[in-house]
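Participant: build me a model:
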Amino acid sequence: MRSLLEISKSGLKSAERSLSVTSNNIINANTPGYTRQRLEKSPNGMQMSGSHIGLGVEITGLTRMRNQMNDVLMNQKQQDMSFMQGQARVFEQLEAVVATDSGNDLDLSISKFLDSFSELSSNPQDMSLRNSLISNAQELTGKFQDIDRNIERISELSRDSGMKSVEKLNSILSEIHSLNKAIEQGEAAGKSDNASLDMRVARMEDLSNLIDFDSQVTETGAVEIRVSGVTILDSDKAHTVTTEIDDIRKEFTLRIESGKTIDVTGGRLGAEVEMYSKQISEMNSKLDLLASTLVEKVNEIHRNGYGLNDDTSRNFFDPAGTTASEIQLNSAMKMDPRNIAASSVDAEAGNGIIAADIAELRNELVVGGRKMIDFSIELISTPGTKLQNLNSQIEARDSELNMLKTQQEREAGVNIDEELSLMIQYQNAYQGAAKVMSAAQNMYDTLIGIVR
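Facilitator: Down below sits the predicted model:
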């Protein structure tokens, strides 16, 4: 009689708990990051007088239906995806500042400038040609300065965005540390904190958007996180990441309290560090190289020539301005275009040899073994080329990520139809267990009545 009561009691408890879990699944069907749960059960019984007596059902645990390996793979893919998307955003900005819709790009400005010298070589005494040359030269120097100013602005934005990403990184690490403590307490008590586990999965996804990392779950249930071999989160604490920025050398260093530096090469923060420290800096260096080469080569030839006023040797560009931000005409040219040296011989106004020599620079390999115009075309096309390659990679990686998300959704997501079917099943099980208890109670009452 007692076994019947124990069996029905365990059945009622099992059905009630199962119904509670299923109801929770249904209610959270549209909750982002929620993982469906299942009550684990096993048959209960005992050996008695040479036979096995069933004692109902025993609840053994509550399982989250989630593939942890899939989570790891998704985080890895998301790290790569966020890194490429971060780079693509900056390359898109760089493309906008070096390549215009009007077509009046740096290569065209250099070409117009050298064409002006070519035209002047045919008629060195024509003041309109000299004025046109000054105008085209000023347009060119303005173009250099404008591109440099915009690139520097993008560099500053990348730096500031990186600093904000570090603040967010510290916030996420702090949240994961708090969740670790809640999960460890649940594990120690033998009761898994599934809500905290789901929240930690969501925070880990947020983290994978920011940085590349390796993670490991400890025996106590806490997750440890390392970046480039350096632990930034363990069961004891979340290490605070700080930034050290050198705007002159364009260095963006990340460091924790112990003094160890961490090398972030993935995620949005990795892209921001990469673009600030390398890609933008390299582009600016190439722009400066082009500007300094132009100043040096034009001045070198121009100093050997003569203008219309006197036999004074003059630079065409200000020799002190050898970067894209500082390039400018020699004030003597702007004050009087007659000072432009077109002649190779003093007092030969019709001699245009020097102007022709400067125009011939377009065909000389003077910048890294390339022609100035070819170098400038490569410079302004680099962001667009890299952006196109990145977009192709992003598309492929997005497909991989969606496939993994679909797989995880099939396992961890809530299917309303399935849950409703299980609800009916558990309701029937509850009713069945209740009938067993009722039958046992009737038998007990009958037995008591006979004894009396």
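
Participant: only C-alpha atoms for contact and neighbour calcs from this point on.
Facilitator: Noted.

Participant: quick check: Arg255 vs Thr242, distance?
Facilitator: 5 Å (C-alpha to C-alpha, to the nearest Å).

Participant: which parts of this structure are strands?
Facilitator: The residue ranges that make up the strands of the chain, judged by DSSP state E, are 37-48, 51-64, 214-217, 223-227, 230-233, 242-246, 251-255, 261-262, 365-367, 370-371.

Participant: can I get those in a markdown table with mean neighbour count?
Facilitator: Shown next, in a markdown table, are these (neighbours: other C-alpha atoms under 10 Å):
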| stretch | mean neighbour count |
| --- | --- |
| strand 37-48 | 13 |
| strand 51-64 | 15 |
| strand 214-217 | 14 |
| strand 223-227 | 20 |
| strand 230-233 | 19 |
| strand 242-246 | 13 |
| strand 251-255 | 18 |
| strand 261-262 | 18 |
| strand 365-367 | 16 |
| strand 370-371 | 15 |
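
Participant: can I get these in a markdown table including distance to Asp71?
Facilitator: Supplementary listing: the strands of the chain in a markdown table, determined by distance: least, C-alpha to C-alpha, whole Å:
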| stretch | distance to Asp71 |
| --- | --- |
| strand 37-48 | 17 |
| strand 51-64 | 13 |
| strand 214-217 | 11 |
| strand 223-227 | 13 |
| strand 230-233 | 19 |
| strand 242-246 | 28 |
| strand 251-255 | 26 |
| strand 261-262 | 24 |
| strand 365-367 | 49 |
| strand 370-371 | 49 |
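
Participant: now show me the structure for the sequence below, then we'll compare the two:
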Amino acid sequence: MNLPSAFQIGRSALIAGQHSMTVAGNNMANAATPGYRRQRLGMVGISGPPYHGVGQIGNGVRTTGLTRAIDMALLARLRHSRADEAMLDASQRVLVGVEGSLASAGEKGLAGAVEDFLSQWSALAVSPSDPAMRGVIVEHGVGLAAQVRQLRARLLEQRSEVDRSLQDGVNRVNQLLAEIESLSDDIRAAESAGGSNPTLRDQRDRLVDELATLMGVTVVDRSDGTLDLLVGSTPIMLQGASMGVSLSITNSGAAFAVTLDGAPLAPGGSLGALVLRRADGVEQMISRLDAFALQLIDAVNRVHVEGQGLHGRTTLTSFLGVNDPTIPLSQNGLHAPVTAGTISFKVW
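Facilitator: The predicted structure is shown next:
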């Protein structure tokens, strides 16, 4: 080995050491930076010329580039766990809101109001012509109807709040996809000549982490620096190009769906929870309340129609109309089915 070769070995060691100190200092400076991944400097030995009787002696060291200290399999598990956590949190918020709406339905709740209303009918049966008792039952009926309407209004407001959260979530998803696409282009350009850009990859990972909590995504890293992102088996980003998602409304607002090119997605994360809890939480409770109100109205009317007023009437006007008086009642769109039978009138 000649003297210049010895100097070259020392020089390469100093340069590699300087780069190592720079990387170590950068790691220390960013120890508290959110989303920062610790960086490592790769090094390999430099081959030297062969020496007769000795063999090939190395010619120093050179750096090969930066890598991030990250376990991709562990990161994928972490993202799925965060998506599950976000899904449970969103579900809890919606269900707590529904529970709060039901709890606000008076001191005794809706069941207590119905019980009070029915008990007044039992009292009225003892003195059916007592004006005071008749007034009390009317008052309880008006109060029960108002309570049902107020409860339904609160549930509708709860549904509107979920709808707003869904739309905000979809807007944020599309914003994140656009930012991830832009960063993927920058990473591909920066790494096209070799090496890596850990800073840009850290920035992109933070966006993907947020996206995972919203939708629950599977990430596929490509060799050119871009990403594929999948919801279930459906890609929402291919080779760094965003496919975009949207929110569709079906059944006159009764059902929502997150879609891609018109096809429904099955997202996880907070968006998945909002879609599910909107259907089997808020919307189901509204439907059950509507069915209860209809059954209560029908039950009261069936009992009421069998009696007669204190004074005879010469005319009666129904508040339920028909679509066409010239066609059979069974075809007139009445809420209760009409069947063949008999009707009796008492004249006095």
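
Participant: where does the TM-score land?
Facilitator: Scored against TM-score structural alignment, normalised by the length of structure 2, the superposed chains reach a TM-score of 0.85; 320 aligned residues with a C-alpha RMSD of 2.4 Å.

Participant: wait, which of the strands of structure 1 is closest to Ser122 of structure 1?
Facilitator: With distances scored as C-alpha to C-alpha, the stretch of the strands of structure 1 nearest to Ser122 of structure 1 is strand 370-371 (23.3 Å).

Participant: the closest one: how far from the chain's middle?
Facilitator: The chain centre lies 35 Å from the centre of strand 370-371 of structure 1; the measure is C-alpha atoms, centre = their mean, to the nearest Å.

Participant: look up the counterpart of that strand in structure 2, residue range please.
Facilitator: Residues of structure 2 aligning with strand 370-371 of structure 1 are absent, taking TM-score structural alignment as the criterion.

Participant: what's the burial count for the alignment partner in structure 2 of Met81 of structure 1?
Facilitator: The alignment partner of Met81 of structure 1 in structure 2, by TM-score structural alignment, is Glu85. Using other C-alpha atoms under 10 Å as the criterion, Glu85 of structure 2 is surrounded by 15 other residues.

Participant: next one: Asn28 of structure 1
Facilitator: By the criterion of other C-alpha under 10 Å, Asn28 of structure 1 has 16 neighbours.

Participant: coming back round to it: which residues touch the match of Met81 of structure 1?
Facilitator: If you count contacts by C-alpha atoms under 8 Å, 6 or more residues apart in numbering, Glu85 of structure 2 has them with Thr213, Gly269.

Participant: what's the average distance of the lengthiest helix in structure 2 to structure 1?
Facilitator: When every helix of structure 2 is counted residue by residue (DSSP state H), the longest turns out to be helix 131-191. After superposition onto structure 1, the average distance of helix 131-191 of structure 2 to its aligned residues comes to 1.1 Å, using mean C-alpha distance after the TM-score superposition for structure 1.

Participant: same question, stretch 81-98 of structure 2
Facilitator: Following the fit onto structure 1, the mean deviation recorded for stretch 81-98 of structure 2 is 1.3 Å by mean C-alpha distance after the TM-score superposition for structure 1.

Participant: how about that stretch: buried residues?
Facilitator: Ser81, Arg82, Ala83, Asp84, Ala86, Met87, Ala90, Ser91, Val94, Leu95, Gly97, Val98 (16 or more other C-alpha atoms under 10 Å).

Participant: what's the answer for stretch 71-78 of structure 2, then?
Facilitator: Of the residues in stretch 71-78 of structure 2, those buried under the neighbour-count criterion (16+ other C-alpha under 10 Å) are Ala76.

Participant: contacts for it, please.
Facilitator: Residues from elsewhere that reach stretch 71-78 of structure 2 (C-alpha under 8 Å, 6+ apart): Thr218, Val219.

Participant: pull the distance from it to the chain's centre.
Facilitator: 23 Å.

Participant: one more: stretch 80-97 of structure 2?
Facilitator: The offset between the C-alpha centroid of stretch 80-97 of structure 2 and the centroid of the whole chain comes to 8 Å, using C-alpha atoms, centre = their mean.

Participant: next one: stretch 103-123 of structure 1
Facilitator: 41 Å.
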